[in-house]
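Q: This is the structure alone, sequence omitted:
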């Protein structure tokens, strides 16, 4: 009996394939999926802080140069972030109520897996992405890819893994939230990663004048685009979470770990979520009681505001050609291979997609209603009518047949001609250049034939 139980446990941990989609579950996230900025034993440190009040001392594998890469914190968009937070508090009372009403009730892991599988089939990604559930994942979701080195330039040999947090702390593990998370991870990160492998600059970005994959501009465009795509199908399209991340980074320069944790209680009641916010900012410090923090999480709100304030000037289809920033769009316009890329379903209608972005910008007070694009008046199609002299003036011998008159009318004013036609049709130009042989001639023919000049 013991042997049978051991076999059953091993089989449950092994990956299972359902309809060409591989699904795995981990109690502990593998090291290949972890970042060097992830603290070691963060679950134990969280329990000690919440239950005993013990201030944590984080240990991370990142070097000092990697810690200082995004140490600078900006205050440019602090008024916009505070306005979003105050609007959520005035409408819902707290961020916890906002999340519940925005993403719906909680669902099980099996129900969430079925919805993610349906999303993959809908976007034709079922044979390329693996779904991995992990209990100790720091974030709600994460997209990773592995394969040969970039210089090998073999995109077909790459494997993609969608990591999802399997715990009650995952705010997107809900009825509508799982689809919003799929728009973030699959509809944005995965498709841009996949399309980037098909472009000529994939293995030689510097030779084409394109920035590095870890550049700050690319990070803002990548996460900003994913942020606004997350709110496309949400019931309330307020950018509360990215605004809170931006606000937390700004307040870290004034407060210690404990002070910042207590201060965020005005916007969030959930103690676990507040711990995660403060941990993400203070994890790079040797002593968390010092002021300062990690400003990388500001890219979510910064990139979203940049895109929402330049909707008409941004080519979103070209932006999906690869992992590129907004500033690099003019450079790659003639280089990008657009006939082989994949686009998400919500970008099939670009006009409708931009209209949704305008709604998000107005709801978050990022654009005034006066600057919204006016609805263009639809022009009515007006058929061109041409008066043709009647055939009664001519004798029966010169009178054209009905078929000739019908073809003549269609050639002058075809049925499909209208003001909306992209190539305007000029009947006068045709009449001067060509005329059917059977067309009647109103001028009398001269009886004497003209003589050549050399006989005169």
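A: Arrived safely, thanks for sending. Predicted model, so just to flag it, every value in this text is computed and none were measured.
Q: Only C-alpha atoms from now on, for both contacts and neighbour counts.
A: Fine.
Q: mind listing the helices in the stretch 201-350 of the chain by residue range?
A: 216-230, 240-251, 257-263, 271-282, 299-308, 316-319, 329-332, 350-363 (DSSP state H, counting those that start in this stretch).
Q: For these, give me TSV that also has mean neighbour count.
A: Output for those, formatted as TSV (neighbours: other C-alpha atoms under 10 Å):
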stretch	mean neighbour count
helix 216-230	23
helix 240-251	23
helix 257-263	17
helix 271-282	19
helix 299-308	23
helix 316-319	18
helix 329-332	15
helix 350-363	17
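Q: what about versus this one:
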């Protein structure tokens, strides 16, 4: 693992209330604090579907010191699930990158080879997000922001429109279950996330997690305050890079984020690089479904913001959620991405899904796994450590179903066979 916290200066948080779209970030900066010691990780918390961490899966305190980690290398990926690459004009890593991972060659000029494609989630961050946020607040929440981007996004990024709102009942039910237990989003955040972590604490937790997955020194870690998402896995200057948002790295949330970014995106990305469908031509040849479906019916920014008021009081937090849903768009009255469909599909078929097989072929959807099985390179692929005990893993899925009040019979009616 190579750590890169950047060269930016971190100021003290202002005391005045935020007035712009992303001013919440300045209010939450944790990096100048030492912070209290970490609590044990064994506390059981009921979380919504994207954050549910059953007691048996919550990480236990590690006894092995960080300095004694095994430094062995494993396979290297070319692209990650969540992003593409950052070229030489993109946001550069500012720390020492160390030696390349296995199989990574240096180019004749001495640098790392890099794709010309921009990192998706970095490119999807608007350059005028604060200015448009100010306009939105000044309009008394009636203006739909018009975003600008440093690079034009490929039309393929936003062209998919196969998803629907058929699971809106489940989405509202999950949110209302959280409000019933915690009262407000702010109470939920404080109770389930606990305190923001310092940079030192983040480094320690990330390092221990990478040791579990056997990928120490394969991934560069950047600590940033300039992300719309909590974290993003990308390839920057030829190196797999995990950018962690300092303003969202909370005590009980960080490891769950690592399960997603490293255990899902990085490992699946490495597996995907071995497959005949690792590029656009291969995906077309095998008829694979899009990785990021979008909503067919438009949902205005202002309508989404107002609808979220039922669940989140803080206007800045609501704006952040809107920005995440609408990133990549210029006109924010257009369609946005849909994620709930996928997790509910997996939960609905949790008794029959072959989870290691779902991970081994790389970046493929649940619906495509069976017909790809004869064509995939499945030997020596990497599976997250959480799936080593499948009986236990399936128990945690049952816990997630119960925590989020998901009805098996109702999902059965909504989901195809």
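A: On my side now, so go ahead. These numbers were taken from a predicted model, which means no experiment stands behind them.
Q: Please state their TM-score.
A: Superposed pair, TM-score by TM-score structural alignment, normalised by the length of the second structure: 0.62. Supporting alignment: 305 aligned residues with a C-alpha RMSD of 3.8 Å.
Q: ok so, going back, I'd like the helices of the stretch 201-350 of the first structure as JSON lines, with distance to residue 31 of the first structure appended.
A: As requested, these are exported to JSON lines (distance: least, C-alpha to C-alpha, whole Å):
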{"stretch": "helix 216-230", "distance to residue 31 of the first structure": "23"}
{"stretch": "helix 240-251", "distance to residue 31 of the first structure": "26"}
{"stretch": "helix 257-263", "distance to residue 31 of the first structure": "27"}
{"stretch": "helix 271-282", "distance to residue 31 of the first structure": "19"}
{"stretch": "helix 299-308", "distance to residue 31 of the first structure": "25"}
{"stretch": "helix 316-319", "distance to residue 31 of the first structure": "31"}
{"stretch": "helix 329-332", "distance to residue 31 of the first structure": "35"}
{"stretch": "helix 350-363", "distance to residue 31 of the first structure": "37"}
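Q: which one of these lies closest to residue 55 of the first structure?
A: Among the helices of the stretch 201-350 of the first structure, the nearest to residue 55 of the first structure by C-alpha to C-alpha is helix 257-263 (7.7 Å).
Q: tell me the average deviation of the closest one from the second structure after fitting.
A: Helix 257-263 of the first structure differs from its equivalent in the second structure by a mean of 3.5 Å after superposition (mean C-alpha distance after the TM-score superposition for the first structure).
Q: That helix packs against which elements?
A: Counting contacts by 3 or more C-alpha pairs under 8 Å, 6 or more residues apart in numbering; DSSP states H and E, helix 257-263 of the first structure packs against helix 271-282.
Q: what's the angle from the helix it packs on to helix 240-251?
A: Orientation check (axes from the mean of the first three to the mean of the last three C-alpha atoms, to 10 degrees): helix 271-282 of the first structure against helix 240-251 gives 50 degrees.
Q: closest to residue 163 of the first structure out of the helices of the stretch 201-350 of the first structure?
A: Distance to residue 163 of the first structure, taken as C-alpha to C-alpha, is lowest for helix 216-230 among the helices of the stretch 201-350 of the first structure, at 16.0 Å.
Q: Please name every helix or strand in contact with that closest one.
A: helix 177-184, helix 299-308.
Q: Now do the same for residue 212 of the second structure: its match in the first structure.
A: Residue 212 of the second structure maps onto residue 122 of the first structure when the alignment is built from TM-score structural alignment.
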